[in-house]
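J.: Predicted model and sequence follow; I will ask about them next.
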Amino acid sequence: MAYKGQPNFDHRQPRRIGVLITNLGTPDAPETGALRRYLREFLSDPRVVEVPRLLWFFILNLVILVIRPPRSAHAYKTVWTEEGSPLLVHSQNQLAGIRERLKQQYGEDVVVKLGMRYGNPSIPSQLQEMEDEGVRQLLVLPLYPQYSGSTNGSTFDALAKDFMQRRWLPDLRFISHYPDYPPYIQAMADHIRVFREQHGSADKLVFSYHGVPKRYLLNGDPYFCECHKTSRLLAEALGLHEDQWMTTFQSRFGREEWLQPYMDATMKALPGKGVKSVQVFCPGFSADCLETIEEIDVENRGYFEEAGGESFAYIPALNAEPVHLDALTQLIEDNLQGWEPEDNHVATLEARSARADALR
């Protein structure tokens, strides 16, 4: 194996701290070709689809990548903005806000980047930029509050795969999850409270999370439990009674059983149970994307209203709201404890040498 090196590396280069924020990713354009490339990378990840590789190769390439890209491209066109993909735009705004907050604390000694697990900007490209800028201590924050092997675990896989090709590795810290982190819970509670002060409340507040196959839970994935823990803590922070809120799971794919209750089935059933108004919030999504804008606010709104529901409101994700950026920055700072950037390695070596001379 040929390892990536730094032929122009200077040992006098100042050592810097790096913070890499990651999210799932997005296609480069709402077009069939771009969706096919994105879906091929996404659905080829064995963490995402745990099916025997040979069987899945034929299913993916002969069926899914033929049928799904045109449909997905159409859906993305409905949410695409002038600035681009909503997920990328919100993520870039989050990056800018966190970078500015960390700059106030650390100055220019902390390098903050954004990498996407699938698509661009890729995690390897951002790791290379950070290495070129002198990052020797790296903190990685995947913006998935609840741990799942298919998201947080897959992000670590991408880091490990890249590091296997590098000659010199940085010190590494990885925030694997934060489902019960108090500032995150409080940020969501404040965000929902402001929305309800402006728009009123509803019969039921529904917390919707991205689903995964039930088989993952049975094999030890903690995602289901962490989602319920987040919901419980958030409901407590809002002062809600048990009959005022519930947890659901969306975005299931294929024929096998996924985590329940299903969001779509719930929206179809609630009006028949006397629930005429709902508000929906997605605690597992750090930024609005296709799954929140189109699947929740369009598709599931339709299910609820067709079943006799009278009022459906989607509460936007935290996105780049100040309360969210403050919580994420605090989470980062908590995990940077003990790391201090060095202004200059030469000065550090000279100081160590002087101390050694004094002890002789």
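T.: Perfect, I can see it now.
J.: okay, CA-based contacts and neighbour counts for the rest of this
T.: Fine.
J.: Just the helices from the stretch 151-300 of the chain, written as ranges.
T.: Along the stretch 151-300 of the chain, the stretches classed as helices by DSSP state H, counting those that start in this stretch are 154-163, 182-199, 214-218, 223-238, 263-269, 290-293.
J.: Pipe those into CSV and attach distance to residue 112 and mean neighbour count per row.
T.: Shown next, in CSV, are the helices of the stretch 151-300 of the chain (distance: least, C-alpha to C-alpha, whole Å; neighbours: other C-alpha atoms under 10 Å):
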stretch, distance to residue 112, mean neighbour count
helix 154-163, 16, 17
helix 182-199, 20, 17
helix 214-218, 33, 14
helix 223-238, 27, 19
helix 263-269, 36, 20
helix 290-293, 26, 20
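J.: Need these in JSON lines (columns: distance to residue 347).
T.: Output for those, formatted as JSON lines (distance: least, C-alpha to C-alpha, whole Å):
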{"stretch": "helix 154-163", "distance to residue 347": "29"}
{"stretch": "helix 182-199", "distance to residue 347": "38"}
{"stretch": "helix 214-218", "distance to residue 347": "51"}
{"stretch": "helix 223-238", "distance to residue 347": "46"}
{"stretch": "helix 263-269", "distance to residue 347": "59"}
{"stretch": "helix 290-293", "distance to residue 347": "50"}
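J.: try this one side by side with the last:
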Amino acid sequence: MNRPEHAPADHPQLPARKIGVLIANLGTPDGTDYWSMRRYLNEFLSDKRVIDYPSWKWQPLLQTVILTKRPFSSGANYKTIWNNDADESPLMTITKEQVAALRDRAQTLWGDRVMVDFCMRYGNPSTPDVVDRMVRAGCDRILFFPLYPQYAGATTATANDQFFRALMTQKRQPAARTVPAYFDRPDYIAALAASVRRALGDRTPRKLVASYHGMPKRYLTEGDPYHCQCQKTSRLLREALGWDAGVIDTTFQSVFGPEEWLRPYTVEHVAELAKQGITEIAVISPAFSADCIETLEEIQGEIREAFVHAGGREFTYIPCLNADPDHIDTLTAIVAENLGGWI
């Protein structure tokens, strides 16, 4: 803390100026109990970017039916993957590892001029709390980085919305930038390809299923580019691996509600592959920057079971990039490019 140059003696002391890099991910419940799950699911499912039905139609159903039952089933699913040693979800553990690695890189590159922190769109640490902490620490510029390679309104946009809402509460508002989608960056694709080679060696599977988080098909027709960006990621990954067309299938998981979502649905597609005699497959999740409930429980639980039940024999899950050095290299490069002109 120091007093600005030429300021009067009674001027409040201010922290040294810094640039903030704020990493954002989807979120996680604080625990697996009913009320922790209910708070988390209520915040998530009340987001108009996620469920855009009119409140008068959606909220009565959410509050009286869905949030009465779903916290129990979701809590049971989280218990199967919970990091009991740290008493937190794997997403939280991995995000902390990613941010610790990014802090080390930032310290090496820029010293104390850059402050790296993280927030969650839903749950804790909340975006407003971390923005406030960064401003109080002296950040007069903040680079906001949602860790979603492909843009979607229900992921990237809602994270940005929350960041901008947090800025609205600040008396001294920092300058702000947001990081765009990076679904087709060569270093990101190379990191994905390297993860496939680590898992499979020199073997080319009959099918690699690239399973992305789903969304209502209607969002695509309304202008959301997510579907197209997922398709391009899969194509670029196949080209980077040197595989023939048809080896990688793009599918979508986590269907919710009565609407038709982007197809094919992963759980149905893997079962159909097994019925066709393709009994050995690998599955990768390029839309997730860190392993989470959708990969550790849904893919390795429900989706694996659907494949085996239909006659599948070998199911290989390729982990997310997590805190892999190639991934950290990519994230560091993205941060450095987006700090251009600031540092």
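T.: Done, it's in. This is a predicted model, so every value here is computed, not measured.
J.: that older thread, to residue 251 of the first structure, which of the helices of the stretch 151-300 of the first structure lies closest?
T.: For residue 251 of the first structure, the closest of the helices of the stretch 151-300 of the first structure is helix 290-293, at 7.3 Å, according to C-alpha to C-alpha.
J.: Would you mind getting the average deviation of that closest one from the second structure?
T.: Superposing on the second structure and averaging over aligned pairs (mean C-alpha distance after the TM-score superposition for the first structure), helix 290-293 of the first structure comes out at 0.4 Å.
J.: Select, out of the helices of the stretch 151-300 of the first structure, the one closest to residue 321 of the first structure.
T.: Closest approach to residue 321 of the first structure among the helices of the stretch 151-300 of the first structure (C-alpha to C-alpha): helix 182-199, 8.4 Å.
J.: From the rest of the structure, what touches the closest one?
T.: Applying C-alpha atoms under 8 Å, 6 or more residues apart in numbering, the set of residues contacting helix 182-199 of the first structure from outside is 178, 230, 233-234, 237-238, 283, 315, 318, 323-324, 327-328, 330.
J.: Export those as CSV, with columns for distance to residue 120 of the first structure.
T.: Putting the contacts of helix 182-199 of the first structure into CSV (distance: C-alpha to C-alpha, whole Å) gives the following:
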residue, distance to residue 120 of the first structure
178, 25
230, 30
233, 34
234, 33
237, 36
238, 37
283, 24
315, 27
318, 22
323, 27
324, 23
327, 25
328, 22
330, 26
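J.: ok, now which ones touch residue 91 of the second structure?
T.: Contact analysis of residue 91 of the second structure by C-alpha under 8 Å, 6+ apart lists 27-28, 290-293.
J.: In terms of helices and strands, where is the corresponding residue of the first structure for it?
T.: Residue 91 of the second structure maps onto residue 87 in the first structure, with residues paired by TM-score structural alignment. Using DSSP states H and E, residue 87 of the first structure falls within helix 86-106.
J.: Check the mean deviation of that helix from the second structure.
T.: Helix 86-106 of the first structure, aligned to the second structure and superposed, deviates on average by 0.4 Å (mean C-alpha distance after the TM-score superposition for the first structure).
J.: Can you name the element that comes right after that helix?
T.: strand 110-119.
J.: Give me the distance from that following strand to the chain's centre.
T.: Chain-centre distance of strand 110-119 of the first structure: 11 Å, with C-alpha atoms, centre = their mean, to the nearest Å.
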